[in-house]
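S.K.: here is a sequence together with a model predicted from it:
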Amino acid sequence: MTNQWIEEVAGACRTAGIDYLDVIIDQAGLDRSVIPALTVLALEWQSLYQGLPEEFIVDAAPLITRVNLDDEQQMQWLQALSQQVPLLGICSSWGFSALSAWLAQCTDILQEGRGGIFRFYDTRIFPLLFTHVLSEEQQQCLLRPALFWAWQDKDGLPRGMEGVGMPALRGEISRKIELSDRQLEYLCCVSDVIIMLAHHAPPAGAYTSRQALFYDCYQGMVEATNNGIILDDAREEWVMNQLLGVARSS
């Protein structure tokens, strides 16, 4: 399924007149850095921590790299890597330096005046940014350079999102995203779901799709937040009751 996904994304890039694919690699999910492989394959790459206080963290930083779709070795490496870690792809007409600098700026956010790292490149989080977390204006930070974004969901199925794809302007910088307390709470709901699913099984026979289970749990956590339910046990109980309701109605 993963190799097929990469081939489909490569085909969509070629249809758009682009002969490369930019890929964000979250090295935090790997046992070792991919930088030596990038060097051997002569791939352009950049840390998304570039210019941030965390830029000294290179071996565990999220990296963006540009893969030549006509280079067999690079494509084989990409397919092998996709078996090890979820990848977020972006098809963009922007030059690599402009795109990597823009996305590094998107990584640098504010929350209540304090700086922080925005892990938008986590494929569990990425689609939720456009349904639950970011305002339409904030979404433009990620949509502006993209013809489209591509990833695989928790079932390994291909997912995509169309971008704006406007040409880069010389000297243009991304507006810094500032998250409200509520937006941060919605982001934290993702980790709440991951923790909950580590020790709670869904109702028997209710879910065959890991992605559907994850989404329903996330929606339940958001509702718990909106209802002022703060304690972890109470939040998990709320979500499990929601899942039981789904099981009864199915």
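M.R.: Nice, thanks for sending it over. Numbering: from 1, shown residues only.

S.K.: drop to CA atoms for contacts and neighbour counts, all remaining ones
M.R.: OK.

S.K.: ranges for the strands of the chain?
M.R.: Assigned by DSSP state E, the strands in the chain fall at 20-26, 44-47, 62-68, 87-91, 108-111, 114-117, 148-152, 158-162, 178-179.

S.K.: what packs against the last one?
M.R.: Under the contact definition 3 or more Cα pairs under 8 Å, 6 or more residues apart in numbering; DSSP states H and E, strand 178-179 sits against strand 108-111.

S.K.: okay, one more to line up with it:
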Amino acid sequence: MTTNAKEWLHHLMGEARSAGIDHLDLLLNGAVLPEALLPPLLALSPAPECQWLLEHTPEQALAHQGPVLLRIALGDQAHIAATAHLFTAVYAQFCVLALISRWPFDKLAVQLRGATQATWNKGASSGVLRYYDTRLFRHFCEQLDPEQLAPFHGPVCRWHWIDHDGKKASLCGLDINPQDHSALTGLTLSAAQVQPLHALSAALQWLKKNDCTPAQHGFTSHEALIRCLTGIHLNLSRQQLEKPQHEAFIASALSEFPPLSLTPKKAAL
């Protein structure tokens, strides 16, 4: 097990136990999860509780390519060992959204399943909301309005993931009693909520295509560069520029951030 993966797993276990919780919930992105990793976990006896979140939704046919929720028993060494193996394999692949939750597993699964279902364009469009993709998770949470925050964050004490810089990241939930919640059946998003998410996706695609480092554009982290690129793509969309103008617009916006020097300057004599 790599040091980073081992430290993260121990950190998550400590967080759960500090909250008086004897399990750890893992929301795995089935679209990028290597096929060989899940069967050993599910073959354990007893096996972790498991739910594919796109089951019982309009996307049920694609359920095993979508998010899967597992509950790992912290008192079961076989569960811990299999989780350690999984963490090592996918540590920096944006595959694991971990959460600390007191909710009964079935109720938690219902709530997280409901959050995968979104409508937008005043109800004219619908589809899967990929909040479980940890490249998108923080940005998605920032778009939620007060009425959406409670049902989404209510079941969770704290969310945890690995960010674009390979560092531990986390966000507080609300830790609300499940009896105070009705089941979440979907989220309705406004244009103002959808546009930043489209901009983020475009920013990530641009970054992958151009394969540049944060320092080349004056940033000290991938997270900061991605946030900047998201703002640039949002402005690009608002100005309704034609596609041939996109690269020039992005290059001009990035030119405002001079590259960072990675070589320490010599002290003056």
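M.R.: Looks like it arrived, so ask away. Every value quoted in this text rests on a predicted model; they were computed, and no experiment measured them.

S.K.: and the TM-score between them?
M.R.: Laid over one another, the chains give 0.88 as their TM-score (TM-score structural alignment, normalised by the length of the first structure), with 248 aligned residues with a Cα RMSD of 2.4 Å.

S.K.: about what we covered before: tabulate the strands of the first structure (CSV), appending mean neighbour count and distance to Cys217 of the first structure.
M.R.: Converted to CSV, these look like this (neighbours: other Cα atoms under 10 Å; distance: least, Cα to Cα, whole Å):
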stretch, mean neighbour count, distance to Cys217 of the first structure
strand 20-26, 23, 24
strand 44-47, 20, 32
strand 62-68, 22, 27
strand 87-91, 25, 23
strand 108-111, 17, 25
strand 114-117, 13, 25
strand 148-152, 22, 19
strand 158-162, 15, 20
strand 178-179, 20, 23
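
S.K.: mind putting these into CSV with distance to Ser209 of the first structure?
M.R.: Converted to CSV, the strands of the first structure look like this (distance: least, Cα to Cα, whole Å):
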stretch, distance to Ser209 of the first structure
strand 20-26, 24
strand 44-47, 34
strand 62-68, 28
strand 87-91, 20
strand 108-111, 33
strand 114-117, 30
strand 148-152, 13
strand 158-162, 14
strand 178-179, 31
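
S.K.: count of neighbours near the equivalent of Leu231 of the first structure over in the second structure?
M.R.: Counting by TM-score structural alignment, Leu231 of the first structure lines up with Glu242 in the second structure. Per other Cα atoms under 10 Å, the neighbour tally for Glu242 of the second structure reads 9.

S.K.: stretch 25-42 of the first structure: how far from the chain's middle?
M.R.: Centre-to-centre, stretch 25-42 of the first structure and its host chain are 18 Å apart (Cα atoms, centre = their mean, to the nearest Å).

S.K.: what sits up against that stretch?
M.R.: Residues outside stretch 25-42 of the first structure that contact it (Cα atoms under 8 Å, 6 or more residues apart in numbering) are 44-45, 59-65, 73-74, 84-88, 121-122.

S.K.: could you rerun that using 6 Å?
M.R.: 59-63, 87 (Cα atoms under 6 Å, 6 or more residues apart in numbering).

S.K.: what does stretch 138-148 of the first structure give?
M.R.: By Cα under 6 Å, 6+ apart, the list of residues contacting stretch 138-148 of the first structure reads 90-92, 161-165.

S.K.: which part of the second structure lines up with it?
M.R.: Counting by TM-score structural alignment, stretch 138-148 of the first structure corresponds to 148-158 in the second structure.

S.K.: endpoint to endpoint, the matching stretch covers what distance?
M.R.: Terminal residues of stretch 148-158 of the second structure lie 17 Å apart, using Cα to Cα, to the nearest Å.

S.K.: which parts of it are buried?
M.R.: Buried residues in stretch 148-158 of the second structure, counted by 16 or more other Cα atoms under 10 Å: 148, 150-158.

S.K.: sweet, I'm off.
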